[in-house]
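Asks: can you look at this prediction? I've put the sequence above it.
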Amino acid sequence: MTLNEIAWSFSSKVYRSSEEFNEAVSNYQKTIYKTDQNWKPDEIVFDFPELQIQYEAWISDASQLLENETLIDEEDAFDEDNSDEGMYQVEILSHLKADNGRNFTALEFLFKTHNQQANKELGDHTFFEGTDENNLTTVLPTFFIACGS
């Protein structure tokens, strides 16, 4: 798992700058671990110019998907069996591009991952537990965002 020693809690807050986000992550590390020594924002964590993240969320309809997102199982996503009070649990793929066109640092990856999910309901699973490489058959490397409660 990548970044599995980093504590973070996803929320609905959209961070406008990576500097603001970096400060929030650093402070969160200090709150949880009493130190931020494991948070290395400039460390390259994915040596790809583009990748996909996969995560679970609850959405009311497809309008909540961002421009760079698709549903993994679009046919059954809004099936009545998958509904709970008008919300549907779905698996989402988000296409991310590295700002430098080469690779993702820990800061850029977590910043983009956080903001990608900010407009969605994550239920009880808001605590970041790292990433796992996914075995989806796609052109781009795909990483599952592991979250716990």
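Replies: Alright, I've got the coordinates.

Asks: only C-alpha atoms for contact and neighbour calcs from this point on.
Replies: OK.

Asks: correct me, but Tyr88 touches Ala77?
Replies: Yes - between Tyr88 and Ala77 there is a contact under CA atoms under 8 Å: 6.9 Å.

Asks: looking at those two, which is more packed in?
Replies: Set Tyr88 next to Ala77 and count neighbours by other CA atoms under 10 Å: Tyr88 wins out with 22 against 19.

Asks: assumed that one was part of a strand.
Replies: Yes - when DSSP: H, G, I helix; E, B strand; the rest coil is applied, Tyr88 is found to be in a strand.

Asks: can I take it that Gly130 is in a helix?
Replies: No - assigned with three-state DSSP, Gly130 falls outside any helix and is strand.

Asks: put this next to the previous one:
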Amino acid sequence: MTVEVNKAQTITHHAGVLVCGMIFRGRPRVAPRLHRLSLNNGEESRVFTVLRKVPMLDDIRWEFGSRRYLSLEQFVTEVSRVNKSAWPHDEIVMNNPKVAFEYSALISSLDELLPCEYLAHADAVLRPDPTADGLFSVDIRAEIMATNRTSFSAGELLWIAHSLQANKRLGDHPRFAGFEIADEHSGVPAVTITTAA
């Protein structure tokens, strides 16, 4: 099915399901339905594949914290222990060499940002969050290359998400709630790290 819509409507209507030139695999709760979607912004028409209702690792139990895991194997072992079972950590979930992670956190200064991180909004102003002891609530973006330079496994994706947030505070939302597919920026797909209380 090909549908002509403008980009703003597509992102609003299909939030979390737009797949920009990549393949998502996993254990969906419902069978995914593949559709062809043509985005037409007036000058350029692009075709994307859309997967509907495909959760990204939202069935994995994990709580982000300050502990650092020096290897993927060490991290996978700990996630398996927390979940009391093996999980499909080696399954390829993103067939793309580079991904932009997007997430919210509390920081005390810009010095806490890692070299690969920057504020998601260029015009962002650091305003203290009144409920977080003077910390700044920010939206962060980090572009990361896959270890094998071709794709990301489920384990690598979650390990990177944990590592990026290990030196930051997440307030009362430290629990991993899955990944959501976001918009594509400069040809790099964006994945939002969602958290819960």
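Replies: Noted; the coordinates are in hand. This structure is a prediction, so every number in the text was calculated from the model and none was measured.

Asks: now the TM-score, please.
Replies: Here the TM-score for the pair of chains, by TM-score structural alignment, normalised by the length of structure 1, is 0.88; 142 aligned residues with a CA RMSD of 1.5 Å.

Asks: helices of structure 2, start to end?
Replies: Assigned by DSSP state H, structure 2 shows helices spanning 7-13, 72-83, 154-165.

Asks: so the first one matches what in structure 1?
Replies: Following TM-score structural alignment, the aligned partner range for helix 7-13 of structure 2 in structure 1 is empty.

Asks: which strands and helices lie in contact with that helix?
Replies: Counting contacts by 3 or more CA pairs under 8 Å, 6 or more residues apart in numbering; DSSP states H and E, helix 7-13 of structure 2 is packed against strand 34-40.

Asks: switch the cut-off to 6 Å
Replies: Using 3 or more CA pairs under 6 Å, 6 or more residues apart in numbering; DSSP states H and E as the contact test, no helix or strand touches helix 7-13 of structure 2.

Asks: Arg16 of structure 1 maps to what in structure 2?
Replies: Checking TM-score structural alignment: Arg16 of structure 1 goes with Leu70.

Asks: and the nearest residue to Glu143 of structure 2 once chain neighbours are set aside, how many neighbours?
Replies: Spatial nearest neighbour of Glu143 of structure 2, chain neighbours left out: Ala100 (4.1 Å); criterion: CA to CA, 6 or more residues apart in numbering. By other CA under 10 Å, 22 other residues sit near Ala100 of structure 2.

Asks: OK, contacts around Ala100 of structure 2?
Replies: Going by CA atoms under 6 Å, 6 or more residues apart in numbering, Ala100 of structure 2 touches 142-143, 190.

Asks: quick one: it from Val191 of structure 2, how far?
Replies: 6 Å (CA to CA, to the nearest Å).

Asks: what's the first-to-last distance across stretch 121-131 of structure 1?
Replies: One end of stretch 121-131 of structure 1 sits 19 Å from the other (CA to CA).
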